[in-house]
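Chemist: Please find the sequence and the predicted model below.
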Amino acid sequence: MFLRRAARRSAPPPPTSSDAHSEMRVTRSVPIIRRAADVFAFIEDPASQLLLEDEVVAAVRMPGTGPGVGEVQVFLHATPEGRSIRSLEVLEYEPSTRVLVRSLDPLPAGMLEATTELSISADGPDSCVMRHTARYVLAAAALAEPAASQWAGYLGSWLESMHVRAQRTLEADLA
């Protein structure tokens, strides 16, 4: 299996054993009746987010990057509160099966690291399972338990919504 890793020059240093921290993971998966390679090709294209998230109004791969390790994807979000830009960098890349990205955006207070892993695994010749795992490393007591639970609930709902849209979009012409 081919795996490339990006240098983490601009990433914050990982917490040391003396640093008090906690980790939060939220994982969601969805079966899709499509070949795994086709699903991965769709999802790795930044433009797919225009179909998967209502708030995304523009999506680009930064010129000179990717696809693959070091790729930077930028998304313009428009909400009633205004516009914002979100960006991701690819840290690890296994063609057609797995990608690990990190947020390049300023993180909320107390959040030390934010990464998301996407994996696509074949579940038959014409079907697969798409899985996202969002991982957040938090400073000690950065989020009180009720806030952490709310954040995990929000992330789970967001992933579920994106998965439902991906499933509908990719299976639409099968109906």
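Modeler: It's in. All values derive from a computational prediction rather than experimental measurement.
Chemist: C-alpha from now on. contacts and neighbour counts both.
Modeler: Fine.
Chemist: Return the set of buried residues in the helix or strand containing S121.
Modeler: Secondary structure from DSSP states H and E places S121 in strand 111-124. The neighbour-count check on strand 111-124 (16 or more other C-alpha atoms under 10 Å) flags 111-123 as buried.
Chemist: Okay, one more to line up with it:
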Amino acid sequence: MAVDIVSVLHTGVFLAVVLGLYGWLVGVVWTPFLVSKRLRQLFDALPPREWLVNYVLWIPLPAVVWGFLFGAGLSLSRDVLSPGTASPLYAAGVDGIVLATVVSLVLWPVLLLYILPEKGIDWVPEGDQPNAALLVVAGVVWYLVFLVGPAYVFTLFAGFGDSFSGT
């Protein structure tokens, strides 16, 4: 089976845009994490150095990245893997969800806890790394719940319809 790069990129970019817009809605249900002074410091440390503006600008970013990975994984899985007895859309959707979620669970904590401080955006006070790590991981998991849940429901219904259409 050949990989259609244009299809992979198209699906990835499309879902990145759609889920990026949805990311603002996720940002609304993610606001309880702003009670933490640490996360407000993170958003304050990013350019343009105003935490509320940065929250509105940066909060859709994880959804954009997750959406691209989900779409690319879904498309790539449909091109390469055999679904076995499952619906091709369902199997590919689950592959995309797993890929995007695993990458996100590694990417965001590494970026926020190691790469940003190394690049001069030090938002974690000395000695508070364990609390910050716990806060970041909890925030990532909470954010992903609102991405994975709807994506799985979409995949389930798309696969259900796919199996009835005989595809």
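Modeler: The structure has been received and is ready for your questions. Owing to the predicted nature of the structure, the values given are computational and were not obtained by experimental measurement.
Chemist: What would you report as the TM-score here?
Modeler: Their TM-score after superposition, calculated using TM-score structural alignment, normalised by the length of structure 2, is reported as 0.39; 96 aligned residues with a C-alpha RMSD of 4.5 Å.
Chemist: Among the buried residues of strand 111-124 of structure 1, which one lies nearest to Q150 of structure 1?
Modeler: M111 (15.0 Å; C-alpha to C-alpha).
Chemist: which of the residues in the longest helix anywhere in structure 1 are buried?
Modeler: Assignment by DSSP state H gives helix 145-171 as the longest helix of structure 1. For helix 145-171 of structure 1, the neighbour count (16+ other C-alpha under 10 Å) marks A152, L155, G156, L159, E160, M162, H163, R165, A166, Q167 as buried.
Chemist: So the fourth one versus S87 of structure 1, what's the distance?
Modeler: When you say that, I think you mean L159 of structure 1. 17 Å (C-alpha to C-alpha, to the nearest Å).
Chemist: for the last one, same thing?
Modeler: Using C-alpha to C-alpha, we find Q167 of structure 1 at a distance of 24 Å from S87 of structure 1.
Chemist: Quickly find the element holding the most centrally placed residue in structure 2.
Modeler: With distances taken as C-alpha atoms, centre = their mean, the residue of structure 2 nearest its centroid is W66 (2.8 Å). Per DSSP H and E, W66 of structure 2 falls inside helix 61-80.
Chemist: immediately after that helix, which helix or strand?
Modeler: helix 88-110.
Chemist: And the next helix or strand after that following helix, what does it pack against?
Modeler: Next along the chain after helix 88-110 of structure 2, taking DSSP H and E as the criterion, comes helix 116-118. Helices and strands in packing contact with helix 116-118 of structure 2 are not found; criterion 3 or more C-alpha pairs under 8 Å, 6 or more residues apart in numbering; DSSP states H and E.
Chemist: List the buried residues of helix 116-118 of structure 2.
Modeler: Per 16+ other C-alpha under 10 Å, helix 116-118 of structure 2 contains these buried residues: L116.
Chemist: Helix 61-80 and the helix or strand following that helix, what's the angle between them?
Modeler: Per DSSP H and E, the first helix or strand lying C-terminal to helix 116-118 of structure 2 is helix 129-165. Angle, helix 129-165 of structure 2 to helix 61-80, by axes from the mean of the first three to the mean of the last three C-alpha atoms, to 10 degrees: 40 degrees.
Chemist: ok so, going back, so which other helices or strands are in contact with the longest helix of structure 1?
Modeler: Using 3+ C-alpha pairs under 8 Å, 6+ apart, helix 145-171 of structure 1 is in contact with strand 21-32, helix 49-52, strand 127-139.
Chemist: again, only this time at 10 Å
Modeler: strand 21-32, helix 36-44, helix 49-52, strand 127-139 (3 or more C-alpha pairs under 10 Å, 6 or more residues apart in numbering; DSSP states H and E).
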